[in-house]
Structures are given as C-alpha cells and as structure tokens.
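>>> After the sequence you'll find the predicted model.
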Amino acid sequence: MVVIGLGISWILDGLEIQLVANVGSILTKDESGLGISNTEVGLLASVYLIGQVVGALVFGRMTDRLGRRRLFIMTLAIYLIGSGLAGVSWDLYSFLVFRFIAGMGIGGEYTAINSAIDELIPAHYRGRVDIAVNGTYWGGALLGSLGALVLLDPDLVPIFWGWRICFFIGPILGLVIIYIRRHIPESPRWQLTHGYTEQAEATVDGIEESVRSHGVELPPVDETKAIEVVGEKSIPLTQVARVMFRQYPRRAVLGATMMITQSFLYNAIFFSYALVLNNFFDVPDERVPLYFIPFAIGNLAGPLLLGHLFDTWGRRRMILLTYGLASVVLALAAVLFSAGVLTAATQTLLWCICFFFASAGASSAYLTVSEIFPIELRGQAIAFFFCIAQAAGAVAAIVYASLVGDGTERGPLTAGYFVGAAFMLTGGLVAWFIGINAERQSLEDIAEPVTSVKRRGATRMEGPNPLAGT
C-alpha cells in the first residue's frame, strides 16, 4: 500500500517531464491552438522547474509542521488540478500558470513522500524501497514516450486534441492513487515528536493488529533503545539551520555533493539527448521518442535490480560503485563519441548502461538526504537539497545544449562528457569517505530526534562518523 500509494509520485513527474519534451514541437504549430515559439516552449519547462522549487520549499516546511499524510494528499491534489487544467489551456499565459501549479504539487510530493517512506518502511528494507520508488520516475518517462507515439501522431489524433489528452494521463492515474493514499497512516514517528502521543499509539496498534491478523507473531520490543521525547508542534527555522549546518556539517556536505553531481549529470545528458541525436546522428524529430524508450528502461531497471544491495552490501559501497561505474562508462562513451565510431543505436546503448548505474546512484542520493537528519526537519532537509540539485541541473541543461552547437564539432561536447564523468566520480568518492553506514539502522540511531530529552540536555556536535565501518 505504501509503495504503490506513494511511489506513483515519481511516475507522475517522469510522465510530466517526458510529455513536455515530446509536445514541445507540437505546441509551436498553429493547429495546436497555441502556436507558441521555441523560446516559449523552453519557458514552459523553466516555469515547471521553478514551481517544483517553490513547492519543495513551501511544502517541505509544512510537512514537518502539519504531518506527512496531510501533505502527500494535499500536494497530489494540487498536481491533479494543475496538470488537468494545463490540458485546457487557451493561451501561453494560462499554460504557464497551470504548469507552475503542477510543478508546485510535484515539488511538495518529493518532500512529503520521501519523509513518509523512510518513517514507515522497516529499517532492513528502507534502502531498496526508497531507491526503487525514486527510480519509478523512469517508468513515468517510459509511459510518456509510449503515449506520445500514439497521441502525438496526427494520423491517429488531431493535433489540437492530442497534446491536451497527454496532460490528462497524469490526473487520471492520480485520481486512482489518491483513493489508496487515504488508507495510508500518518507517520507515528512524526506524531510522537509533535506531541500527538495517543494518535501515535493508535497508529502503531493498528499496524501491529493488521500484521497479527495475518498470523505473524511480533518479537518483543527492545526497551533498552527507548528514547524519551518532548513533543513540539514546530521547530524554529534558526534551529533547523543550526542542526543541519552546525551540528551535522559533514552530512550537509555529503547531501549537497551527491544531489548536485547526480542532477548535473542527468540534466546534462537528458536535455541534450534529442539535440545530439538530431545534429550528430541525423535522427528525425518523429523518431527521437523511440530512442528514449530503451534509455528509460535502463534507468528504471537500475534501481529495481540494484536497490537491495544498498541494504545488504551497504550505502557507502554501493554509492561509490554506482557513481563510479557510471563515471567510467560515461568516459568511455566520450572517447568513442569523439572518435566518431558510434551510431545512434550504440550511443543509446552506452547511455542505457551508464544510467543503469547512475539511476540507482541518483535514487540513493534522495535516500541519503532523507535519512541522515533528525525526524523533525526531514522534509525541510529534503527540500533544501532538492532545490540545490535543481539549480545545478538547470545550469547543466543550458551548458550542454550550447556544447552541441550545430553538430559539426565534437570536441566541446566530448569535454563536457568528461566533466560529467568527473562530477559523478567526485560524488562517489565523497560518499565513500564521509558517508553514513545507514543500512539496517533505525532512523533514531542515525540521527537522534531534536525533541529527545537527552539531546535537550546536551546537544552533541558532529564528530568522527560513529557509524562508519560498523
């Protein structure tokens, strides 16, 4: 219920990004009913990105104050409204407003969903579930590519209606999922640390009773690990900043490095991919979605097949392995691209291999920033690092699109690929040296709650990593 009900968020985001990538050229035609310019198509993507950043910051704070459950229902509803209305846009300005609203909903989803998953899933399975759920973004991208092949074919669907129907796919899926989410409980961790003790006990009792009804005997609770907390409705922003950057500075560096490096690589390759196919391999526009399908499959397979290793082999080993292998394959692709020996098919194959590993690594970045900070500021931590990553990704998309040029010179883009490989290797090495061995660890063992009585008595500054090597 948790995986299906909450995992749909990334499918919706992947669907949104892929649809806009596919309908961009359609929207420039007068028959679409909009007839906007290429620059205005780029503006649509930028406004959606800005909406995500605003949504993450606003709803990240709210999810820590008001609860995970309220927010993952509210943000999905906001997305449904924004995306649905985008399908009935009558001009550029209405389209921009609706895309901003949809972006806000998805940005808020990132914070509420990652917080809820980490706090509801057992420690032994937290890594694989979180990574798999984040990886389903590419399931949405695959769905968007397949849908575009049908809905954007003017021989099958009129241009005026085809792109509009595309924007109804997400809301239709969302209406089904919002029903499932109504049955997902609030995080008892959030309830307890915010003073809702009776509700927390009732939530846990309900979960335990559900487990026993299936004939499973629960082991006794280890009361030696009990933590006494004094619930607080809200944590001041000054205290949030102090905990993140003064008490856990190395974790802040870890989270920022992992998020920036993976976002830089993804946006650099993903948003320049169509240009590379067009300019260097002479792939016509109508065939570009066909090359995104295997690319999306590779990205989806990585988290699903490698996710369990983050719980068994460990976070630091697998982050270094996935980031490192993605870096090596990207460097190899750069050499072969520069030599001019690749075709559109072999270039796509190399990207599939590269992002099979990079996708699992990128998903682990979201896992890392959501589990290494205290419960009470988890949503805000996710929002902060998500916004940093989006900024890095936006810069990468612009830079690498300019490196493509007119397709006559391979040198600038080759150099860009080597820079991307170096970025990924840096992310893996930073995780190896200062990362946290959070696998199979309780969230409270990784970062003690801000509201714990022990912490109030003496706030411990971050020293040598207490979990490294354990």
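Thanks, I have the structure now. Computed from a predicted model, the values in this text were never measured in an experiment.
>>> contacts, neighbours, all on C-alpha from now
Fine.
>>> Ends of stretch 113-132, what's the gap?
13 Å (Cα to Cα, to the nearest Å).
>>> ok, and what's touching stretch 90-98?
With Cα atoms under 8 Å, 6 or more residues apart in numbering as the test, stretch 90-98 has contacts from 33, 34, 36, 40, 44, 47, 48, 82, 83, 85, 86, 89.
>>> List the ones among these that fall in helices.
In helices, judged by DSSP state H, the following of those are found: 40, 44, 47, 48, 82, 83, 85, 86.
>>> Neighbour count and distance to residue 120 added to those, as JSON lines?
Listed next are those as JSON lines, based on neighbours: other Cα atoms under 10 Å; distance: Cα to Cα, whole Å:
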{"residue": "40", "neighbour count": "16", "distance to residue 120": "42"}
{"residue": "44", "neighbour count": "21", "distance to residue 120": "36"}
{"residue": "47", "neighbour count": "20", "distance to residue 120": "33"}
{"residue": "48", "neighbour count": "25", "distance to residue 120": "30"}
{"residue": "82", "neighbour count": "23", "distance to residue 120": "29"}
{"residue": "83", "neighbour count": "25", "distance to residue 120": "29"}
{"residue": "85", "neighbour count": "22", "distance to residue 120": "33"}
{"residue": "86", "neighbour count": "25", "distance to residue 120": "34"}
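>>> Second structure for comparison follows:
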Amino acid sequence: MSTITERLGNLPLGKFHWRLLLIMCLGWAFDAMDTGIISFVLPKLIATWQLTSAQVGFVGSVGLIGMAIGAMLGGTIADYIGRKKVFAATLVIYSLGTGACGLSWNYESLLFFRFLVGFGLGGQLPVAITLMSEYAPTKSRGRMIVLLESAWAFGWLAASIISYLVIPKYGWEIAFYIGALPALYVFYLWRTVPESALYLMKKGQVEEAHALVTNIEKELGVTPGQKPSMAEIQTAAAAPAFSVLQLFSPKYLKRTACLWILWFCIVFSYYGIFLWLPTLLVKAGHNMVQSFEFVLWMTVAQIPGYFTAAALVDKLGRKATMATFLLGCAFSAYMFGSAASVTDIYLWGCLMSFFNLGAWGILYTYTPELYPTEARSTGVGWAAGFGRIGGIAAPMVVAAMITGPDKIPLVFMMFTAVLVIAALDMIVLGDETKQKALN
C-alpha cells in the first residue's frame, strides 16, 4: 500500500503539475517585478531627493530587513496554518506596499513602504517553494523548482521594461502604481491553488488529503490509491510540532549550517550587485537610459541560466550543479569588475547574471529537500531569513566602498570572494538530495 507521500512522488508529470507551476510562477514573477522596480527608481530618486550613497544603500537594506522578518515569520506560520493562506496574504501585502511607494512624500515614508513590500515578499517565497516541492514528482522535482524560480527573471524583465518605458516619460511614481496590480491576482489564486496534501496529513486531516490526491490521480489518468492505512494515520498524527530550536539539533545542524552560509553568500552577492547595478553603471560614466539597457540585457541572460540549471539539476545532482554555477558567477563577477569596453560589460554582465540566477534556482530546489514536512516551511523560511541579512548588509557595504569609479573593480573582487566561499560550503557541507523522496 502506497502512502500519500509515495503516491504524490510517483505521479507522472502532467496537467495538474504544469497548471500549479504556472500559477505559482505568476506569483513569483510579481515578487520579482515589485522587487526590481526600486533598483530602476533609485537613480531618479538620487537626483530628485539628493540622496547620499548611505541613504541609497539603506533603501535597499530596509526591504531586506522586511524580507528577513517576513521569511522567518511566514515560513514558521505556514507550518501551523497552511501554505495556501500565507501565500495569498503575503501577495496582497507586498502588492499594496509597492503601490503605496508611489505615494511616498519623502525619504522616510519610502523606507516604511519598502519595509512592507519586503515583509510580504519574504513571507511568500519560502511558502511558495515549499508548496511546489510538496506536489512535484520526485524524479522531476529539481527541474520543476528551478523552472518556478526562473519566473523571477521574467518578473525582473517586466520591471526593466516598465521602468525603461515609464520612468523617463511619466515619472517614478507610475512604476510603483503598476506594481500594485498583482493584488488582484489573489482572487484567482485562492480558487485554484490547493493546500499541500502533505501538510494536511501532518495536521491529521487524512480524509481531506486522500480526497485531494485522489482527484489529482484521476486528472492524470492514474488509478487512485487506497485510503491511508491506520499506521500512516497514526504516524502522521504522532508527528510532534517542530520548533525553530530544532534546526540546531544534532540531526539538522549540518544541514542548517550549510544552508545558512549558502543563503547568506548568494543573497549578499545578488542584492549587492543587482540593486546597485544601474547606479554603478551611471557612476562609471553611462547615462541612466544606457544603464537600463545594460541591465535589461543582463536580465534576459538570466532566462537561459535558469533553463540550463533546470536541465542539469536532476542529472548531475544538486552539489555539482550548484558548485559549477557559483564558481562561474565568481569568475564572471571578477571580469565584470575590470570590464572597460561596452562589449565586455555586456559579455561578463550577462554571464554573471546567467550563473547567479541559475544558482538561485538550485538553491530553492535544494533547501526544502533537507527538512521533513512538519519542519519544511520553517526550515526554508529561517534559511531565507538569515540569507536576507546578507542582502541587508550588501547594499550598505557597497555604498561604503563606492567613493568613485576607480573602486568598482574592488567591489566585484569582494563579490568574487563571497561566491567562492559559497561554492566551497556546498562542496564540503552539502548532502546530495537528487531523486530522494520527501518525508
């Protein structure tokens, strides 16, 4: 007799999975769009409000503070009240927060609204990835999660296009108002996204979980499995509540340490590079429209990066693919820092973006695989939350280092070192999870 977990893990990849992936991808893309808009608005705000480098750095960091708190709380709460409720609530929070940014009347009000945006974004991402991983078939789970993460590139691309077309002509406020539109998506999401069957089992809602999985099996043309046995029901009911402190117990300590280092380094490099990139390019002598064009092409390069990671992660495994992408990003960052010609900026910038976002896709695949269902959202949320500390620090570190165009190579040498540390962490502390069923 197959358990609920085995029935889900052994399902053939079909319409149900692709529909759920598309729904989650739209939410993920909206996350990226609302995050990305601020990086394109900043050069305009610097000129309009006469912001210092330290103030610009804190605009980026305050959003990450919100994301850290949102990830830790959202992830933990989702293990108690369910993935679906938290996913929907956080989408509304960050969408309305983005719209409110357009109403900002001064620097301080913008900081407050950016905190709200970050809180909603931080709460949604770990919950979304947990829900998707709990429905993805075991053999293709890595590919499905990387494809979900690839929606980030499309969302950032949307932010690039919106900013490129709107900000120069209509002002920065309109870009933020457009970012509020995803709040309307919650009505469709609530009707179509199912709660996690694995979560329902752990909460003792066995009949509901069985009915949900049976409907999925019928949709995919699979003979429905039998109702859960008494042993499975008792096992699910006996699962104790998971506390955050257990992340540091002997059973999970190595996994937690590996993930927290990995998250810190990847988030530090990503937000340090991409939140500052338009501004850094302006400081290097390019005008604002040129800098937007550079970032637009670098964003396009993220898409094949994700798809390449998706093709490799279930074949080569999580460790080898992650280490390769991190080292590739480290080398590209080093070369980008010393790039002088427009051609070199495009080449190394696109490669840096290709490898960095591919690594993100693998990170989101790998993280939920290291924890059981009762701890999965908590484990993902706290790893992501700790990682956001890197994102909080990175914009301020870059702000302190950038005293002129001659300091740009030094900044990217720093990112190179951080990415090499992340690769070594994965190689030394990481456990391979390829083709392993969730529990």
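Nice, I can see it. Just so it is clear, the model here is predicted, and its values are computed rather than measured.
>>> Quantify their similarity with the TM-score.
Once superposed, chain against chain, the TM-score is 0.86 (TM-score structural alignment, normalised by the length of structure 2); 419 aligned residues with a Cα RMSD of 2.8 Å.
>>> Nearest residue to residue 15 of structure 1 in space, ignoring adjacent ones along the chain?
residue 140 (4.3 Å; Cα to Cα, 6 or more residues apart in numbering).
>>> just residue 309 of structure 2 next, same as before
Per Cα to Cα, 6+ apart, closest to residue 309 of structure 2 is residue 358, 5.4 Å.
>>> The one you found maps to what in structure 1?
In structure 1, residue 358 of structure 2 lines up with residue 360, judged by TM-score structural alignment.
>>> what's downstream of the helix or strand containing its match, the next helix or strand?
Assigned by DSSP states H and E, residue 360 of structure 1 belongs to helix 344-371. Counting by DSSP H and E, the next helix or strand C-terminal to helix 344-371 of structure 1 is helix 378-404.
>>> Name the residues of that following helix that are buried.
Neighbour-count burial for helix 378-404 of structure 1 flags 378-394, 396-397, 399-401, 403-404 (criterion: 16 or more other Cα atoms under 10 Å).
>>> Taking their axis directions, that helix and helix 344-371 sit at what angle?
Going by axes from the mean of the first three to the mean of the last three Cα atoms, to 10 degrees, helix 378-404 of structure 1 is angled at 160 degrees with respect to helix 344-371.
>>> which is the next helix or strand following helix 378-404 of structure 1?
helix 411-434.
>>> in which helix or strand would I find residue 124 of structure 1?
When the helices and strands are read off by DSSP H and E, none of them contains residue 124 of structure 1.
>>> The one 10 residues further on too?
Under the criterion of DSSP H and E, residue 134 of structure 1 resides in helix 126-135.
>>> Look up the counterpart of the helix or strand that that helix is followed by in structure 2, residue range please.
Next along the chain after helix 126-135 of structure 1, taking DSSP H and E as the criterion, comes helix 137-151. Under the alignment (TM-score structural alignment), helix 137-151 of structure 1 falls on residues 152-166 in structure 2.
>>> Quick one: average offset of that stretch versus structure 1, please.
For stretch 152-166 of structure 2, the mean deviation from structure 1 after alignment is 1.3 Å (mean Cα distance after the TM-score superposition for structure 1).
>>> starting at the chain centroid, how far to that stretch?
17 Å (Cα atoms, centre = their mean, to the nearest Å).
>>> how about the helices in the stretch 51-200 of structure 1?
68-86, 92-120, 126-135, 137-151, 159-181, 188-193, 197-212 (DSSP state H, counting those that start in this stretch).
>>> and residue 454 of structure 1, which of the ones you listed is closest to it?
Evaluated over the helices of the stretch 51-200 of structure 1, closeness to residue 454 of structure 1 peaks at helix 188-193, with 13.6 Å, by Cα to Cα.
>>> which residues make contact with that closest one from outside it?
Under Cα under 8 Å, 6+ apart, the answer for helix 188-193 of structure 1 is 64, 67-68, 119, 197, 199-201, 203-204, 229-232, 375-376, 449, 451.
>>> so how much does that helix differ from structure 2 once superposed?
Averaged out, helix 188-193 of structure 1 is 0.5 Å away (mean Cα distance after the TM-score superposition for structure 1).
>>> what does stretch 359-369 of structure 1 give?
Mean for stretch 359-369 of structure 1 is 1.8 Å (mean Cα distance after the TM-score superposition for structure 1).
>>> ok, residues contacting that stretch?
114, 127, 130-132, 134-135, 255, 258-259, 262-263, 299-300, 302-303, 306-307, 318-319, 322-323, 381-382, 385.
>>> Distance check, the residue lying farthest from the centre of structure 2 against residue 316 of structure 2.
Largest separation from the mean C-alpha position in structure 2: residue 230, at 38.1 Å (Cα atoms, centre = their mean). Distance of residue 230 of structure 2 to residue 316 of structure 2, computed by Cα to Cα: 39 Å.
>>> Spatially central residue in structure 2, please.
In structure 2, the centroid-proximal residue (Cα atoms, centre = their mean) is residue 125; its distance is 5.5 Å.
>>> now the aligned residue in structure 1 for residue 133 of structure 2: how far from residue 112 of structure 1?
Alignment note (TM-score structural alignment): residue 133 of structure 2 maps to residue 118 of structure 1. Separation of residue 118 of structure 1 from residue 112 of structure 1 (Cα to Cα): 10 Å.
>>> So between those two, which is more surrounded?
The neighbour comparison of residue 118 of structure 1 against residue 112 (other Cα atoms under 10 Å) goes to residue 112, with 33 against 23.
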